[in-house]
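Asks: A structural model of the following input is requested.
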Amino acid sequence: MMCPMHLLTIEDQVKEIETGQILSILTDYDGALEDIPEWCLKTGNEFIGIFEDDDHYKFFIKKIKES
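Replies: All right, here's what the predicted structure looks like:
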């Protein structure tokens, strides 16, 4: 089951950037590995990729359409 709180935060942040801009998200939540790419598919934004470190993940999302 997805915990939607981080997705609501991402949705708010995506609304603040222009179409074509890239949002980076830093988290240590393991569930984000599935949640964020799935959110991108559902919302029509582009999941660019992820950087994994020992204690956190950094996700990159490109805003494709207006929210």
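Asks: make it CA atoms for all contacts and neighbour counts henceforth
Replies: Noted.
Asks: Show me which residues of the helix or strand hosting residue 10 are buried.
Replies: Element membership for residue 10 (DSSP states H and E) is helix 5-16. Of all the residues in helix 5-16, those buried under the rule 16 or more other C-alpha atoms under 10 Å are 6-7, 10, 14.
Asks: Just the buried residues of stretch 15-29, please?
Replies: Those would be 22-23, 25, for stretch 15-29 by 16+ other C-alpha under 10 Å.
Asks: Return the two entries of the buried residues of helix 5-16 that lie farthest from one another.
Replies: Farthest pair in the buried residues of helix 5-16 (C-alpha to C-alpha) is 6 and 14. Separation: 12.3 Å.
Asks: Before we compare anything, build this one as well:
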Amino acid sequence: MAADQVLDCSGLNCPLPVLRTKKAVDAMTSGQVLQMISTDPGSQNDITAWCKRTNNTLLGATAEGGKFIFSIKKS
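Replies: Presented below is the predicted three-dimensional model:
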């Protein structure tokens, strides 16, 4: 699924990737997809927990070359 928006949080540490993800998702409409890129290993657990807490859907999460890429669908 193609992302409607890409958010690059590379170089940012907790809690900034989650805070910026929240801000980006809040500005989107229901059904849109955000691709978030992070270099913070903690974001793997943080984004998964945030999606569950906010009822947004984590479509996928991959790790490659020190980057963590998340696809999040706004509920």
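Asks: Quick TM-score on the pair, please.
Replies: Once the chains are overlaid, their TM-score stands at 0.84 when taken by TM-score structural alignment, normalised by the length of the first structure; 62 aligned residues with a C-alpha RMSD of 1.0 Å.
Asks: quick one on the thing from earlier: so the helix holding residue 10 of the first structure aligns onto which residues of the second structure?
Replies: Under TM-score structural alignment, helix 5-16 of the first structure corresponds to residues 16-27 of the second structure.
Asks: what does stretch 52-60 of the first structure give?
Replies: Under the alignment (TM-score structural alignment), stretch 52-60 of the first structure falls on residues 63-71 in the second structure.
Asks: Quick test: name the residue nearest the centre of the second structure.
Replies: residue 36 (4.1 Å; C-alpha atoms, centre = their mean).
Asks: what's the closest non-adjacent residue to that one?
Replies: The spatial neighbour of residue 36 of the second structure that comes closest, neighbours along the chain excluded (C-alpha to C-alpha, 6 or more residues apart in numbering), is residue 7 at 4.7 Å.
Asks: The one you found: what secondary structure?
Replies: Here residue 7 of the second structure is recorded as strand under DSSP: H, G, I helix; E, B strand; the rest coil.
Asks: That one: neighbouring residues, count only.
Replies: For residue 7 of the second structure, the count of nearby residues is 16 (other C-alpha atoms under 10 Å).
Asks: how near is the residue sitting furthest away from the middle of the first structure to residue 31 of the first structure?
Replies: For the first structure, the residue at maximal distance from the C-alpha centroid (C-alpha atoms, centre = their mean) is residue 54, at 19.3 Å. Using C-alpha to C-alpha, to the nearest Å, residue 54 of the first structure is found at 16 Å from residue 31 of the first structure.
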